[in-house]
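S.K.: just need the structure, nothing else, for what follows:
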Amino acid sequence: MLIEMVQKDFLAERRYEKLTDNSLQSYTNLFKLFNEWLSQKGIERIEELSPRVTKEFLIWCQEERKNKPKTINSKLKLLRALAKWMIDEQMIEEPFTKNVKLQREDDAPKILDEKDLQDVLRYLRRVRRREDTFTSRRNYSLILFMAGTGTRLSEVCSLTWRDIDLDSSLITIRTSKSRKAQSIPLSNVLRSELMDYQDFLQRKLGRVPESLFVTREGNPLQKDSIQNIFKRLRAKLGLQGYFSPHTLRNHFIKGLLRGGLNLREAQLLARHSKIEVTKQYVGYYQHELKDALDESNPLRGLL
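M.R.: Just a heads-up that it's a prediction; the model follows:
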């Protein structure tokens, strides 16, 4: 049986099971890359798949495509799901991913330097005052929104103005990672910013588009467009540290913990399904605790 035909059947079943669009796209992208590599090796039938083939493919991804452990592991997990389905369908007897182990990942969250974020916002405010361009105003609101809500990139792309309740200061996330609708509070500062941004859209475009963050033409911003915004700002300002959409989420969670929220409260606001994920953020800003220790030194008054 041809590998590509099996993959098509697998994807059709996953669509029937209502797998998210993001997950389906992940499978599609992987299968395209995997099949191109298999074609170079002269492999086209499922009988030719084996753990050795899987390892060689992942090694190629690491060495030739410079994939990091997290990306390698994501590919392996997707291939494992395909192999398990093929076994369930009695196409093969043993998984072609058998004994292929995940790589060790650095699970420390990539934390954004506070000064870098301040520099970015200061730069955008300066450009906005000087030029009042659409992109500078939108980008300022976008980065402030992500830093102030901890929303994921995919969630930001899917948000519409109907999801923003300015009266109740509440945001509804309808396409969350858990696939369940979730709500997060909107701070007073961010609420005021969004109201100003909404007025700006009305003035610049003559209307308020359906999507929250849009292009000059009023079309929804896509993932790659937002990622490019971060890349350009990082290059423009010469930032040396981490600066990406996900680091703003990390910055949000770190800020909650540093501000005094307990783990449970931070977990709820971060919308982590497991508190263990939230715990990863504790201890990644020890250098910032030095001043707090000096102010609340347990030895004060003893010496």
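
S.K.: can we go C-alpha only for contacts and neighbour counts from here?
M.R.: Noted.

S.K.: same for the helix or strand harbouring Gln118, what does it pack against?
M.R.: Using DSSP states H and E, Gln118 sits in helix 114-131. Other elements packing on helix 114-131 under the criterion 3 or more CA pairs under 8 Å, 6 or more residues apart in numbering; DSSP states H and E are helix 134-149, helix 223-237.

S.K.: compare with the first, here's sequence two:
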Amino acid sequence: MLLKFAINDFLDDREFKNVTPNTLSNYKNILGQFHDFCVENEVVNVEDVTLNVVKKFILFYQKKGNNATSTNSKLQRIRAFFNFMIETEVIQKNPASKISKAKEDIRIEVFSDYHIKQMLNYYRRIKQREKVFWAYRDHTIIVILLGTGIRLSELTSLKWADIDFVNQTLSVFGKNRKLESIPLAEKVIKELSAYKIYCEQQFGTDKVKSFVFTDRDNQGLTANAIKCMFKRLSKIMNFKDVRLSAHTFRHTFCQKCIHAGMSTFAIQRLMRHSSIVVTEKYAAMWGNDLKEQNEKFNPLNTLNL
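M.R.: Have a look, this model is predicted:
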């Protein structure tokens, strides 16, 4: 079977299974790269793809700068594709099944208080100038990301109807298309309330009914638009020690909760991790418990030195 047609069948199957638009786009990009690589190496049929071909593809993009996370993402998507080929009885074995995942760095970047203050102060300064709308919107985006830990996809799909100002909760569709409700802190509610009033003054009360974060024409922002926003801000801030992205705010939210002494179970609920194992990984990295236990029970405590 031609690789091109096989990939199209697979993508149709993913769409039929209602994967998220981001996931579908990711499949298209990676499998498109894989198809082009195979054709360049004169491999056009699914049955002719070998373990060596997949390895060469992975190595090719590693040399182009793919880190361990990107490498593992490619490997995961390719494995899923060939598993589908096995299910549809096109092939019998998955050529990518024996390729080991790349070891990923365990360092997770977070913002310091200095980083956060610099970003917020920048938007506060330009709020008094001609770019008031963009400055206020982007300032609010940072506050919401930092105060809730929601994902980029959840931020872009956020609508005013999802916010319960009375009960101070936010409804979001998580990674698994599961509707979940999370509590909002008092400061977050105040920020959103003030921003809503500002939007009503800008666009009219009757028009502020859909997306919370929009462009100047009141059209909802895309994930790419927010990525571009952070790219521009990154050049202005010029932080050398941290990547400026929506996910870094999510990590920062998690770290701040751990440092404040919040329970692992509560953090899991707020972050909406599918498994508490993920939360425990962060707790082990940023938790203060080990330091406190060492201070309390260290053998030197009983010695006069």
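
S.K.: which among the helices and strands packed on helix 114-131 of structure 1 is found nearest to Lys8 of structure 1?
M.R.: Ranking those by distance to Lys8 of structure 1, with CA to CA as the measure, places helix 223-237 first at 25.6 Å.

S.K.: now that closest one, how far from the centre of its chain.
M.R.: How far helix 223-237 of structure 1 lies from its chain's middle: 14 Å, per CA atoms, centre = their mean, to the nearest Å.

S.K.: and if you look at stretch 61-81 of structure 2?
M.R.: From the chain centre to the centre of stretch 61-81 of structure 2 is a distance of 17 Å (CA atoms, centre = their mean).

S.K.: not counting it itself, show me its contacts.
M.R.: Stretch 61-81 of structure 2 is contacted from outside by 7, 10, 27, 30-31, 58, 94, 96-97, 101-105, using CA atoms under 8 Å, 6 or more residues apart in numbering.

S.K.: which one of those residues is nearest Lys178 of structure 2?
M.R.: Sorting these by distance to Lys178 of structure 2 puts Tyr27 at the head of the list, at 21.3 Å, by CA to CA.

S.K.: check contacts around the equivalent of that closest one over in structure 1.
M.R.: When structure 1 is aligned by TM-score structural alignment, Tyr27 of structure 2 is paired with Tyr27. Residues in contact with Tyr27 of structure 1 (CA under 8 Å, 6+ apart) are 11, 78.

S.K.: buried residues, the helix or strand containing Tyr27 of structure 1. List them.
M.R.: With the criterion set as DSSP H and E, the secondary-structure element containing Tyr27 of structure 1 is helix 21-41. Using 16 or more other CA atoms under 10 Å as the test for burial, helix 21-41 of structure 1 gives 24, 27, 30-31, 34-35, 37-38.

S.K.: any idea which of those is closest to Leu212 of structure 1?
M.R.: Taking these together and measuring to Leu212 of structure 1 by CA to CA, the closest member is Leu24, at 24.6 Å.

S.K.: so what's the residue nearest the centre of structure 2 up against?
M.R.: Residue closest to the average C-alpha location in structure 2 (CA atoms, centre = their mean): His247, at 4.7 Å. When contacts are counted by CA under 8 Å, 6+ apart, His247 of structure 2 is found next to 151-152.

S.K.: run the last query once more with 7 Å
M.R.: The contact partners of His247 of structure 2, taken as CA atoms under 7 Å, 6 or more residues apart in numbering, are Arg151.

S.K.: which strand or helix spans it?
M.R.: helix 246-259.

S.K.: could you do Ser183 of structure 1 as well?
M.R.: Counting by DSSP H and E, Ser183 of structure 1 is part of strand 182-185.

S.K.: neighbours of Glu47 of structure 1, how many?
M.R.: Number of residues near Glu47 of structure 1 (other CA atoms under 10 Å) recorded here: 13.

S.K.: likewise for the one 4 residues further on?
M.R.: By other CA under 10 Å, 15 other residues sit near Pro51 of structure 1.
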